[in-house]
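In: Need a 3D model of the sequence below.
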Amino acid sequence: MAFDFSQDHFSLLGLPHTFVLDDAALEAAYRGLQSQYHPDRAASLPDADKRQALQAATRVNEAFQILKSPLSRGRYLLKLAGVDTQEETNTAMPVAFLMQQMEWRESVVEARANQDMAVLDQLAQDLRGERLGLEASLGRCLDEQHDYIGAALIVRKLRFLEKLDQAIGDAIEVLLD
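Out: The predicted structure is shown next:
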């Protein structure tokens, strides 16, 4: 039960090193490796082989989780290219983007205070559209233009949107309770 732990996530799953991935191919590669390295298959093997099977299955799970999320996949591709996204330290954003964030956050607060589920649903839908647009831009930056600085900015924007999406989800949850 040999397993090459030195492979990056794309190589491990036999996928191209690209942002745009075939979801079905990702799922199939994951399922195939999980079947091959599932710890239950090593139940009758020596303890060392059981540990290796568990480590391999864990590594396969990690690779799948990172590659199935566009934000995590973009972040990971940048890491492979040696680019730090500086998500924790670089909060510089274009003014228009920051203004939109402030408007959305104010709308979330107002909708929550007014218990307006329709507004929250619309905000969530608008945010999904914005996120999909940014993900498409991230794909172009990474796969076509090899613009890693631009891609890092988009990753930081997506991180902002992820936090906003969480705030909308929290507001909806409060209203549903």
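In: okay, CA-based contacts and neighbour counts for the rest of this
Out: Will do.
In: now residue 107, what's its secondary structure?
Out: Assigned by DSSP: H, G, I helix; E, B strand; the rest coil, the conformation of residue 107 is helix.
In: count of residues packed around it?
Out: 16 (other C-alpha atoms under 10 Å).
In: what's the distance between it and residue 118?
Out: Plainly put, residue 107 is 12 Å away from residue 118 if you go by C-alpha to C-alpha, to the nearest Å.
In: For the comparison step, fold the sequence that follows:
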Amino acid sequence: MANLSASDDYFRFFGLEQQFSLDLSALDQAYLAIQKEVHPDRHARGSDTEQRLAMQMATLANTALQTLKNPIQRGLYLCQLHGVDARLETNTAMPAAFLMKQMEWRESLEEREEDLGALEALAEEVDQSKRDILTEITQAIDGGKNYTRAAELLRGLLFIDKFALEIDDAISALV
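Out: Presented below is the predicted three-dimensional model:
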């Protein structure tokens, strides 16, 4: 059965290196291998303990997969593993330049909510900003092991992700 002793570290659970830059196909392969091993149907004739353990492992595999697949969740998880709490609920402080950019984007969205081309251009700008921050997070975590900086960047990325959804909704309303 899968390594339950590795359940305190999702990366180790899947046999992956603990880093932000992740080979998603390797993650999927590791997940499928574990699911194949612990699938409840394989343990239907086992003892109650074996069935319960298989169910726990399958649930753990699902939770770990969802955490590691999502870049924001993966980054927050890495920060947590290294003792840094992003304090998402209480720390909303952002650099002034970031806040100004957010205000500019919001104004642009409000002013152009009926202009599909302008919304698509705004979506691309926001997406580029997201890619840039993901690169910075990769450098902070994988390059510098600077989990405090990564947590700051992840807080900003949450804002960007939420705004990107608002743009998607505005575009969907026009098409």
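In: all helices for the second structure, in order.
Out: Assigned by DSSP state H, the helices in the second structure fall at 10-14, 24-38, 48-69, 71-81, 96-111, 116-138, 147-174.
In: packing partners for the longest one?
Out: What it means is helix 147-174 of the second structure. Secondary-structure packing of helix 147-174 of the second structure (3 or more C-alpha pairs under 8 Å, 6 or more residues apart in numbering; DSSP states H and E): helix 71-81, helix 116-138.
In: Please name every helix or strand in contact with the shortest one.
Out: The reference is to helix 71-81 of the second structure. Other elements packing on helix 71-81 of the second structure under the criterion 3+ C-alpha pairs under 8 Å, 6+ apart are helix 48-69, helix 147-174.
In: how close does the shortest one sit to the first structure?
Out: Average distance between helix 48-69 of the second structure and its aligned residues in the first structure, after superposition and using mean C-alpha distance after the TM-score superposition for the first structure, equals 1.4 Å.
In: Between helix 24-38 and that helix, find me the angle.
Out: 170 degrees (axes from the mean of the first three to the mean of the last three C-alpha atoms, to 10 degrees).
In: List the contacts of helix 48-69 of the second structure.
Out: For helix 48-69 of the second structure, contacts defined as C-alpha atoms under 8 Å, 6 or more residues apart in numbering pick out 2, 4, 7, 10, 24, 27-28, 31, 34-35, 38-40, 43-44, 73-74, 77.
In: let's see it at 10 Å
Out: Helix 48-69 of the second structure has contacts (C-alpha atoms under 10 Å, 6 or more residues apart in numbering) with 1-4, 7, 9-11, 13-14, 20, 22-24, 27-28, 30-32, 34-47, 73-78.
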